[in-house]
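1. coords please:
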Amino acid sequence: MTERIFATYFIETPYPLARAAEVMAGEQSSGTFTRLANETDALRANHGAIVERIEPLESVAVPSLPSRPIPGQAGVSRYRRGNVTLSWPIANLGPSLPNLMSTVAGNLFELKEFSALKLLDLTLPPSFADAYPGPQFGLAGTRELTGIQRRPLIGTIIKPSVGLSPQQTADVVRELVEGGIDFIKDDELQANGPHNPLKARVDAVMPIINAHAARTGRQVMYAFNVTGDIDEMLDNHDHVVAAGGSCVMVAINSVGLAGVTHLRRHCQVALHGHRAGWGLYSRSPHLGMSFNAYHKLWRLAGVDHIHVNGLRNKFSEEDASVIASARACLTPMFEPPAPGCEVMPVFSSGQTATQAADTYQAIASTDLIYCAGGGIMAHPGGIGAGVRSLRQAWEAAVQGVALGDYAREHRELAQALEAFR
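-> Below you'll find the model as predicted:
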């Protein structure tokens, strides 16, 4: 059987749903605005996209996005909504992530037939798993690198995001590792700027992490932000590896699918994917793509971790969306024997000890990185107390003990609940 790519969309259109779906299929495969002589029936049968399914939804009176009027009509009283699934033969593009993006998320968004269009999900054939490296470490490998089993990795972000020198960064790291942190990451804004160059930062930070590992037998994972041009990323990755580091971070939207894939094929350590710019794709319910589709691209490209926001976060994303994203990261993409490509979801954005119980109850898993910046740095007892408060909150959550009850015998948690309520 010929392998096919499936994509599901939410659409809104002043045209009949079937007509709009056929426009989508033609535009993104063998068709154009008019039938061509060499667009034969055989060519369409072999290469045309197929409308697999149309699920009608409600209609609305006002278009969700600015739209051109229908020629010959003064106005439209109904904009039909629906979910549409299209499919393409793999022969059109081969197992290529950049060309997959052009196919499933290309000119569709500009078509005049639509007043809303959002990519909801992707189902890819196993040839993509054969062609792309996928995560090198993923869940199990990240736990092995850090020595942390059966609980979340407690992590943080270096704050202030920018402005610290390499030595000032190292001073913060010293407090964090002494306080028992598992995971530290650069902010997405701090990569290789002139005030805090990547190599100087690595040279200041890694001796502290290595010395801590020598004392305790456990290495704190630091995700150094190597985002940059291709050669710069590879060179800085090599510097991290030579210094004994175990993780590099990349802003995936900034570098692109081809850049992340190239870095992954070179990478010797865990690859931490930061989704800075995600709101461009996700914030509108009427345009862009869902995380369910989006994250599959980066899993194939090879990230080991990817951000999913956090409960009661500082951004606009609702809690249900955050939890659905985390569950998606832990769900296999392919049927055996193809690899599942599961990745570690990273909770962050305004996280403190107060969200731990709700997070655990919602996701029913400890396979995650739980990052708190201010929730650690602004703890009234200091950085070490902030780390301990998060660990205590997750202990309570897993044991099914109310945070308030657990806090009676755990001072750091009590301070966090008071400070961040």
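2. okay, CA-based contacts and neighbour counts for the rest of this
-> Fine.
3. burial check on residue 148, number of neighbours?
-> A total of 17 residues lie near residue 148 under the criterion other CA atoms under 10 Å.
4. helix/strand/coil for it?
-> Following DSSP: H, G, I helix; E, B strand; the rest coil, we place residue 148 in the coil state.
5. now it: how far from residue 191?
-> With distances taken as CA to CA, to the nearest Å, residue 148 is found 27 Å from residue 191.
6. kindly report the same for residue 364.
-> Distance, residue 364 to residue 191, using CA to CA: 34 Å.
7. then residue 378?
-> The gap separating residue 378 from residue 191 is 23 Å, by CA to CA.
8. and what of residue 92?
-> Distance from residue 92 to residue 191, by CA to CA: 38 Å.
9. which of the two has more neighbours?
-> Counted by other CA under 10 Å, residue 92 and residue 191 do not tie: residue 191 has more neighbours, with 22 against 18.
10. now stretch 320-329: buried residues?
-> Buried residues in stretch 320-329, defined by neighbour count with 16 or more other CA atoms under 10 Å: 321-323, 325-329.
11. to check against the first, give me the structure of this:
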Amino acid sequence: MTAPLIDPDRIEADYLIETAFDPMQAAEIMAGEQSSGTFISVPGETPELKERSAARVERLTVYDSVAQPTLPGAGRPNAGDGLWQRAKVTLSWPIENLGASMPNLIATIAGNLFELKPFSGLRLVDLRLPRAFAQKYAGPQFGMEGTRRLAGVHGRPLIGTIIKPSVGLTVEDTAAMVDQLCAGGIDFIKDDELQADGPACPFDARVKAVMAVVNRHADRTGKKPMVAFNLTGDMDDMRRHHDLVLAEGGTCIMASLTAVGMAGMIELRRHSQLPIHAHRCGWGALTREPMLGWSYPAWSKLWRLAGADHMHVNGLENKFSEADDSVIASARSLSEPLFEEAPMRAVPVFSSGQTVRQAAGTLQAVGSPDLIVTAGGGVVAHPDGIAAGVTAMCEAWDAAAAGVDLPTYAQDHPALAAALSVY
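-> From the prediction side, this is the model:
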């Protein structure tokens, strides 16, 4: 659970640092760089101004030391023991420095400090914000409750997939695949982040063709699969594409966070009448080095505040470099309330190399069925076809909910048995 703010009118951020300098001295350099100070005293930086506007070092806890610096280019003092100390530092800023502005918040808590020479490691691990941010930014519009209502899925995870191949399919190919997925009982379908509005598969034509299929199945079954159309693009294009999805009866849109940026996400949320499925492509560059960048709980808080309803958290036993314990911590962090009066929880989306085999572990780790799982190859590469792939994924999650191991459950479920033979 996130600790409360010491002062409700100040912003707080926690960092993991590594430095050859005295850790308190290094922390004070951080505070100065990110508020009123610079490398030398300047006229006008009076004690009164510092008292009013300077960042403060609220807490510092030294952990351990290492013999070699993690990152290149770090400086060291002329005298010292030759070790690089690691510590947790909490800085705070008066909200009067920037106001409740998300873009300027990023510049404040994650600006030039990553380049400071006294540090051989610096990572933002958590943050806490004054209520003024909750008053300005509405956060997720739908969350889990609204997503379930639109998708017609209750009491279990939403079973989903990604249109694969990522690119190369025509509009007609895409609609045909969606037809098979809907026939197989899929809950959730999303565009790959590489598929947006290219000449080979234009957005407008794709939406109209796909929604004609989805609406036909919804009329037949009474349940409309949720499709997250990737509208990542310029702001005017995103607004127009959102309006088309809405007009065609669509129930979700998708945006790549690092591509549209904070200002783009904020404006998309203000315009949107649909859940926003937030993809984190490019996230690895911000987090893969453990002593640099951001932790997911801190990073995702900003996007939740900006309005993301669904957020990717990778998946267990994934095809990338992230360990399972990090994936689990990321997923659980999305349920931590941002503010007491405005929790702004987001739905964790599990993806990346997901098959029938991760269902039980994911459900046990998260402790709740309030999630979306998206399996690309884990559905469309099923040996008996796409519909069987959907059935097998649903059966795997049914087994997980019932507490039955997969081989036992597969004895009476041929689609699951076939999936276990290849995944």
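12. can you calculate the TM-score here?
-> Overlay of the two chains. TM-score (TM-score structural alignment, normalised by the length of structure 1): 0.97; 417 aligned residues with a CA RMSD of 1.2 Å.
13. now that we have the buried residues of stretch 320-329 of structure 1, can you turn them into CSV and tack on distance to residue 48 of structure 1?
-> Below are those laid out as CSV (distance: CA to CA, whole Å):
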residue, distance to residue 48 of structure 1
321, 34
322, 36
323, 36
325, 32
326, 35
327, 34
328, 30
329, 31
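14. what residue of structure 1 takes the place of residue 166 of structure 2?
-> Aligning on TM-score structural alignment places residue 166 of structure 2 opposite residue 161 in structure 1.
15. again with residue 386 of structure 2
-> By TM-score structural alignment, residue 386 of structure 2 lines up with residue 383.
16. what is the burial count for that match?
-> Using other CA under 10 Å: residue 383 of structure 1 sits among 25 other residues.
17. what do you get for the one 4 residues further on?
-> Summarising burial for residue 387 of structure 1: neighbours were counted as other CA under 10 Å, giving 29.
18. secondary structure element for it?
-> Taking DSSP states H and E as the criterion, the element that holds residue 387 of structure 1 is helix 383-399.
19. now what about that helix, what contacts it?
-> 151-152, 154, 175-176, 178-181, 352-354, 356-357, 360-361, 375-380, 402-403, 406, 410, 412-414, 416 (CA atoms under 8 Å, 6 or more residues apart in numbering).
20. for the helix or strand just after it, name the packing helices and strands.
-> Tracing the chain past helix 383-399 of structure 1, the next element assigned as helix or strand by DSSP H and E is helix 403-407. With contacts taken as 3 or more CA pairs under 8 Å, 6 or more residues apart in numbering; DSSP states H and E, helix 403-407 of structure 1 sits against helix 383-399, helix 411-419.
21. could you dump the ones you listed into a markdown table with distance to residue 242 of structure 1 added?
-> Formatted as a markdown table, these follow (distance: least, CA to CA, whole Å):
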| stretch | distance to residue 242 of structure 1 |
| --- | --- |
| helix 383-399 | 28 |
| helix 411-419 | 37 |
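22. how many other residues sit next to whatever residue of structure 2 lines up with residue 102 of structure 1?
-> Using TM-score structural alignment, the partner of residue 102 of structure 1 in structure 2 is residue 107. Look at residue 107 of structure 2: counted by other CA under 10 Å, it has 13 neighbours.
23. which stretches in the stretch 1-150 of structure 2 count as helices?
-> All helices of the stretch 1-150 of structure 2, identified by DSSP state H, counting those that start in this stretch, fall at 23-33, 47-53, 102-109, 131-136, 143-151.
24. what is the equivalent residue in structure 2 for residue 53 of structure 1?
-> Superposed on structure 2 with TM-score structural alignment, residue 53 of structure 1 falls opposite residue 59.
25. understood, closing this out.
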